Every structure is written in C-alpha cells, then in structure tokens.
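**Q** sharing a model that was predicted from the sequence below.
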Amino acid sequence: MSGTSGSVAAADSEFEILCDDAGSFLRRYSTEGGETGFTDTELDGTTAYTPTGTVVRCDVEQPPAANPLIDGTIQRQTGAGAVTITAGARSVTLVVYAGSPTVAIGGGAAVPVPAGTSLTWSVDRGGDAGESLQDDYVVTGVAGSDFLVSSTREV
C-alpha cells in the first residue's frame, strides 16, 4: 500500500456560560495550531461581548457583600389606620392581636387577617444577590384592630 504522510492542524472548541456584573455571556475556548485562546459573545454566540466586573461561573454562589447594614422598623396600629411598607424590604412581619385588619400586597385585593395570626414575607439574601420584596404591603386596620408590623431592609 502506498500513500503520503503529513500533519493535519486540528481545531478544538469548548463553550461555557459565565456571569459578570451585567449578567451571563458565552465564552468559547479554542485551541488551534497549538495556541489556546477564548472569545466572549452574548448568549446568541455571535454578538461580541466585553465582560464588566468580576467574571465567575454562574452556578457558583458568591460570598455576600461585606456585612450590609440592615434597618429595622416596628409599627403598632390600634383602631382604624394603615401601615405601608414600600417595595424593597427584605422582610415584613404582621402580628394581629385583635380585630381583622386587611392586607393588600402590590395593589392586589385586600384580604382580612383574623386575630391570633402571624405572617412573614421575606427573601433569603440581599447584598450582591439583590433580593428584596418587590411589592408594597399595606395593612389597614378598622375599629377594634390591634396589630404590629415590623420590617427590615438594606440601607
């Protein structure tokens, strides 16, 4: 059998979705002619992308920001009146001592909450994760109501 011999230059590529301060993007690692490099694109694989901030694997949990400051409030309402906690809180807790005040979340329908009830809405993390409650919470009391509303938020 006869033939020729020689070498063939092979190219190899691998892809990985990474994250930075602006979100996720696609990094293509390639080896061609013995040289290794990478190209960053948006997730469409064609639009050029320039990372901003620290580049990390998206599935790796990042350490929280250096001890964010947390502000807490507590308000007691007896009788008619309303307590409003604006969007952006990390937690909201309602404790009803008497009456049946109503709770409206994000402008939705007001729902009565009977005496003896304690409710809490919260997020796991704030800081770099940017988690916060996205709705306003409005607790409205009527004659005979007695309730407590506490909340926390990053400052």
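**A** Structure's in. What do you need?
**Q** okay, CA-based contacts and neighbour counts for the rest of this
**A** Fine.
**Q** pretty sure V113 contacts A98?
**A** No: using CA atoms under 8 Å, V113 is not in contact with A98; the gap is 9.9 Å.
**Q** which residues in the chain form strands?
**A** With DSSP state E, the ranges of strands along the chain come out as 11-20, 23-32, 35-41, 56-57, 70-78, 81-85, 91-98, 102-105, 111-112, 118-122, 137-141, 146-154.
**Q** adding distance to P64 and mean neighbour count, write those out as TSV.
**A** Below are the strands of the chain laid out as TSV (distance: least, CA to CA, whole Å; neighbours: other CA atoms under 10 Å):
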stretch	distance to P64	mean neighbour count
strand 11-20	15	14
strand 23-32	17	17
strand 35-41	26	14
strand 56-57	14	14
strand 70-78	14	14
strand 81-85	25	16
strand 91-98	17	19
strand 102-105	28	18
strand 111-112	35	14
strand 118-122	17	13
strand 137-141	26	22
strand 146-154	13	19
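**Q** G130 is nearest to which of these?
**A** strand 146-154 (10.0 Å; CA to CA).
**Q** one more to weigh against that first structure:
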Amino acid sequence: MSGTSGSVAAATADDEYEILCDDAGSFLRRYSTEDGTTVATDTELDGVTAYAPSGDVVRCDAEQAAEPNPLIGSTAQRQTGAGAVTIAAGARSVTLVVYAGAPTVAIGGGTAVTLAAGTSLSWGVDRGGPGGEQLQDQFVFTGVAGSDFVISSTREV
C-alpha cells in the first residue's frame, strides 16, 4: 500500500484580541498579522464600532502603580523580674512569649490582665504601606518578681 500525504496551507490573517481600559472604560484591541506585518485595530467591545482610546491605556486587570514597599523595623526585648516594656501605638505586629512568672499586659490604657507562664500571644495587621493598617493601641507589659518574658514587635520605619 502506498500513498502520499501533505498539507495545504492558505494565507490567512492571524488575529489576537485583548480587552484594554483607558480613561473612558473598556475597549477591544485586535492584533492582526498579515504578510509579517502586525496591525492593531481598536473597537468598542462589539468588535465592529471604531474606538479611539483616551488617556493612558492599560490592561483592565492591571493594578494601579504599586506603592513602594515600606521598610520594616523589628525589635526584641527581654524582661526579667520587675519592670515594664511599652510598645507605642502604630506597630504592625506585637508578639509576647512568657517563660516564667505572672506578668501583666494592658492594651490601650485598659485594665491589666495577668498572664501565666507558657502564654504566647500575637497581634498584627495584614496590610502595611503608606496609609496601611497599624495597631492603634499602646501595649504595656509589666513584669513582677520572677517574671521572664520576651516581646518582639515590627513597625514601618
């Protein structure tokens, strides 16, 4: 049995589409390639009505220019025996680990709560950056005789 095989190629345009946005809203951009030349044609979303972009053209799902990531400063403080550690309002995170004794914590000037040895607590916010979230309260950790605890915190610098 013998035969031949082959393919037939016809010269056709290669079209690709993308939905873009500008100051006026969404529109359709068609990229056509014919004879090695690419041509971009803008239309309304119906694909027929001509469209003239206004303002900056971006992908519709593109986020606005991202704010630069803030610098984050970290501190770790150990308190043994009597004494206090204060974390000012505006921190991004605060973490406490109690190793011994019964220190207390007062948040935002509220009533102090006694903590048992082995306690581990954390407070934090998700979004930082300029205008981002911060813990709004001051934290005051007070050690008594026999206390041993560590406080770590982060904040934008």
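**A** Nice, I can see it. It should be emphasised that the depicted structure is a prediction, and the values quoted were computed from it without experimental measurement.
**Q** if we can go back for a sec, could you export the strands of the first structure as CSV, including distance to A129 of the first structure?
**A** Shown next, in CSV, are those (distance: least, CA to CA, whole Å):
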stretch, distance to A129 of the first structure
strand 11-20, 12
strand 23-32, 12
strand 35-41, 24
strand 56-57, 14
strand 70-78, 15
strand 81-85, 21
strand 91-98, 15
strand 102-105, 23
strand 111-112, 31
strand 118-122, 14
strand 137-141, 22
strand 146-154, 12
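**Q** for the alignment partner in the second structure of G72 of the first structure, give me its contacts.
**A** Superposed on the second structure with TM-score structural alignment, G72 of the first structure falls opposite S74. Residues in contact with S74 of the second structure, defined by CA atoms under 8 Å, 6 or more residues apart in numbering, are S152, S153, T154, R155.
**Q** and S74 of the second structure, how far from Q136 of the second structure?
**A** In this view, S74 of the second structure and Q136 of the second structure are 17 Å apart by CA to CA, to the nearest Å.
**Q** swap in E67 of the second structure?
**A** 22 Å.
**Q** those two: which has the busier surroundings?
**A** Neighbour totals were compared for E67 of the second structure and Q136, and Q136 leads with 13 against 8 (other CA atoms under 10 Å).
**Q** so that one sits against R92, correct?
**A** No: in this structure Q136 of the second structure lies outside contact range of R92 using CA under 8 Å: 9.4 Å.
**Q** which residue lies nearest the spatial centre of the second structure?
**A** With distances taken as CA atoms, centre = their mean, R127 lies nearest the centre of the second structure, 6.1 Å away.
**Q** just give me the match in the second structure for P101 of the first structure.
**A** Looks like P101 of the first structure aligns to P103 there (TM-score structural alignment).
**Q** show me the contacts for that match.
**A** By CA under 8 Å, 6+ apart, P103 of the second structure lies in contact with T114, L115, A116, F141, T142, G143, V144, S147.
**Q** to which residue of the first structure is the third one aligned?
**A** Read that as A116 of the second structure. So A116 of the second structure corresponds to P114, using TM-score structural alignment.
**Q** and the nearest residue to that match once chain neighbours are set aside, what is it in contact with?
**A** Nearest residue to P114 of the first structure in three dimensions, chain neighbours excluded: S100, at 4.6 Å (CA to CA, 6 or more residues apart in numbering). Counting by CA under 8 Å, 6+ apart, S100 of the first structure touches P112, V113, P114, A115, G141, V142, S145.
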